[in-house]
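Engineer: Sequence and predicted structure below; questions after.
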Amino acid sequence: MQTLLNDQISAIDKLRQFKVGALFMEAGTGKTRIAVELVNETPSVDLVVWIGPYQTIHRPDGVPAEIAKWGGFLCHHVEFCGIESLQSSDRIYLELRKKISEAARTFIIVDESLKIKNADAKRTQRLIDLGDLSTYRLILNGTPLSRNLLDLWSQMQFLSPKILNISLAEFKNTFCEYTRITKRFGGHKQYTKEFITGYENIDHLYSLIRHYVYECDLQLQVKQYYSTLNYTLDEESLKEYNYLKEKYLDNETLLWKNNNIFIEMTQKMQHSYAITEDKFNVVDQLFKEIEPEKTIIFCKYVNSSESCAKYWPKATVLSYQKEAFGLNMQHLSNTIYFDKNWDYALRVQSGRRTFRTGQEYDCRYWDLTGNVGLENLIDQNINKKIGMVEYFKGKTKEELRAEL
């Protein structure tokens, strides 16, 4: 078994003195190994509960296999549960709750705690409830702390409400800056909404949580290289793209959708060219230079995912939403982004499937970029770490038409 790395030793030394803790360590830094060590040195644990993205648990090369690689848990009673199952199934939630209630000393671990977001969401409420019943609580998060400050309240509430000791409303008023946007649609019709544009009092926030959080960046000897592969939409895809753009930028449609139009609009516009012919041509050319067997292809849509799996059966085709988190793919070194994604955290996490502790080769990434405005907007906003809805809310209809 490999010797613990310095950051892993430091994390264990810091968190072993508390019953709750958080590892905000970049993907690939070895959080799973730390969790195994912390659980195994905690006395009298009679139940270990591991909750994480379903795909990371139920794949043959998923989290249980990685835990076994590090010697496994000494506790004989271990439960793995997909966070999606916990949300959707009352039976699974109640059965797990019963097991935790009956155990004397439960150690609960939430992997990829970035999934704990909306405080009112069912999954968040259920996780907090299970945490309240557990003696020891640990969260693992591969996204840097500064990238998701708004989500901290729910995550700290899971660990212990005593850490922040304030309500969600107080948290927002203390640490968040708001901007009000009003959009008018002719006549007397208008729509107003507040959204977060920044954060304040960050030093105070860090002082409240610093004892329970360990942070570190990923430092490897191998390098990362990024390239762009340009493709051209076929005539039919471009026609459908332009039709959808005009349809959704219609005044009546904007008003009817109450600004939720942006998610639906971009999804359908991007889907219109998801499997345009030239995307396959440029990847075919790339596979004359690299090996499909050593390549991940990330897709956003079912049709692009199924088509890629059919065209290149030797490549590993993954979904952003289901498989960008948690999986250890260090035996691969190439990544193709067949479809773009607005979500900065998903983009960072997807790149860390290959660039992680144990990787022996340089990691290479290729972005497929089409000849339409939406593709450039996604790239620009990923680089600026701006979300889709946040970007579109500050734009007029005329500006959107020109940029798209």
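Structural biologist: Sure, I can see it.
Engineer: From here on, just use CA atoms for contacts and neighbour counts.
Structural biologist: Noted.
Engineer: quick check, Ile100 in a helix?
Structural biologist: Yes - counting by DSSP: H, G, I helix; E, B strand; the rest coil, Ile100 falls inside a helix.
Engineer: show me what contacts it?
Structural biologist: Neighbouring residues of Ile100 by Cα atoms under 8 Å, 6 or more residues apart in numbering: 47, 106, 130, 133-134.
Engineer: okay, pairing it with this:
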Amino acid sequence: MPHTPISSPPRPPTAQLAPPAPSAGPGPPGQQALTGPQSEALERFARLKVGAAFLEQGMGKSRVAVELANSRAHRLDAVLWVAPYSVLATVEEEVTTWRCRVPVRFLGYQTLSQSDLTYLDVLAWARRQRLMIVADESTFIKNAHSKRHRRLTEIRTSADYALVLTGTPLTRDLWDLKRQLDWLSPKILATDDRAFRYRYFTMHQRIQRDGSERVWFETHTPNVAHLKSLMEPYIYEARLDVGVPENAREYEHDVSAPTRTVYERERDDFLDAWAAWGQDHALFRMLGNLKRIAATDPDKCRSVAEQVAGRHTIVFCQYRKEQQQIAHHLDGHLLVNGSTPAAEREQIYARFRTEGLPLLLTYGTGSFGLNLQHVNSCHFASMPFNYELVEQARSRIRRMGQTRPLTYTTHVSDLGIDVLVAQNLRRKDWLARLVRHEIDPTGTL
């Protein structure tokens, strides 16, 4: 059903490959049995050359991919496993744990897009292999115009089998699904972008104050069932039942007078630009600036620090300034962000297992790959626009094997931007659409 892969006779694995684990039947002694969802996913993909495992974080997606590769070991020379760079070490550890019997080459999405030499090397190597390719956290390739998507698509043409893994397949709209399925095989949906837009979206038009016309598209719900019917044979989706109660809390914090003044000035500048020419770049600039102003308010950060002080919990922040301000008000804490060296991060994570202190993380460094189920609460000091980051962050503690009730606490300011972000995350939509097409900015911001 997918395009015919390019294959060749077996060749010895290159030095860049992780060697296959020794064959030991279904796995090493004492290896835990497959869960129900894992077994069902393997059964779904057994006769397919492509598949999408939409399993929530903590459900063992990596093991599904390993077992699938093992079942095809006699037809494969290698596995190419592509994942966000920040989780590659975790993925390698899991592949070793589950004893993949096929040599595995690991590649970061960031390396794929940034290094021409690596891309050309992997592409040439892939053309010499009977290959299975795994796109882990596949929403990283949802932008069809990105270099990583185009390059991974080119490599995909040489693979006999392809699998996508993610717990959040849809983070904005139906285009996320189309990009992932088209990468697996364009024959699944068998439709170009223009036809897809007019089949599964409804076009809206509005005349602006200056007389110009604005056009946008929103999901056409009646046709979604048809789209689902096309995808269903190639998808296995399951939600994680951790078996413990889960609680969500929200605290609203007052902001300081200087922050409110800066916020209102930024908002008014945006509204003037909106009324004058309605350009998108004014909208995007305003959204980012208002979010940053609200998140980094000193009064709000001090209030968040009071909520987490002395607790063994995780605190997710969007901005380093926000993270530093919260840390300033804590007598004891652990902190990781993009400037923390890799070796030091591992030491901090090890300390966090035994020290009853809050761990302050930025979404970029903490929302993917970490298994922190030894704690049972997390705080969102501020919320990002991206639904996927929130779900990934929750999944650091929401994993199989968790035995205690879970609590997720959201901290918001009393400024309008946080109302819009909350609506955005509930809808899994793009915040700009809420402002531009559905909400009167003067009534919410």
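Structural biologist: Thanks, I have it. Everything numeric in this text was worked out from a predicted model, so none of it was measured.
Engineer: for the contacts of Ile100 of structure 1, which one is nearest Lys69 of structure 1?
Structural biologist: Proximity of those to Lys69 of structure 1 (Cα to Cα) peaks at Leu47, which lies at 19.9 Å.
Engineer: Give me the neighbour count for the residue mapped onto the closest one from structure 2.
Structural biologist: Correspondence of Leu47 of structure 1 to structure 2, assessed by TM-score structural alignment: Ala78. Neighbour count for Ala78 of structure 2, taken as other Cα atoms under 10 Å: 29.
Engineer: What distance do you get for Ala78 of structure 2 to Ser256 of structure 2?
Structural biologist: Ala78 of structure 2 is 57 Å from Ser256 of structure 2, where distance means Cα to Cα, to the nearest Å.
Engineer: what about the residue nearest the centre of structure 1, helix or strand, and which?
Structural biologist: Geometric centre of structure 1, nearest residue: Leu346, 4.3 Å, by Cα atoms, centre = their mean. If you go by DSSP states H and E, Leu346 of structure 1 is part of helix 344-351.
Engineer: Just give me the mean distance for that helix relative to structure 2.
Structural biologist: Once fitted to structure 2, helix 344-351 of structure 1 is off its aligned match by 2.2 Å on average (mean Cα distance after the TM-score superposition for structure 1).
Engineer: what does the helix or strand just after that helix correspond to over in structure 2?
Structural biologist: Once helix 344-351 of structure 1 ends, the next helix or strand along the chain (criterion: DSSP H and E) is strand 363-370. Strand 363-370 of structure 1 corresponds to residues 406-413 in structure 2, going by TM-score structural alignment.
Engineer: In structure 2, where's the longest helix?
Structural biologist: Counting residues, the longest helix in structure 2 under DSSP state H turns out to be helix 257-276.
Engineer: Need the three-state assignment for the residue mapped onto Tyr93 of structure 1 from structure 2.
Structural biologist: Following TM-score structural alignment, the counterpart assigned to Tyr93 of structure 1 within structure 2 is Tyr119. With three-state DSSP as the basis, Tyr119 of structure 2 sits in helix.
Engineer: Tyr119 of structure 2: neighbour count?
Structural biologist: Tyr119 of structure 2: 20 neighbours (other Cα under 10 Å).
Engineer: give the contact list for the residue nearest to it when sequence neighbours are not counted.
Structural biologist: Nearest non-adjacent residue to Tyr119 of structure 2, counting by Cα to Cα, 6 or more residues apart in numbering: Leu112, 5.6 Å away. Contact analysis of Leu112 of structure 2 by Cα under 8 Å, 6+ apart lists 118-119, 148, 151-152.
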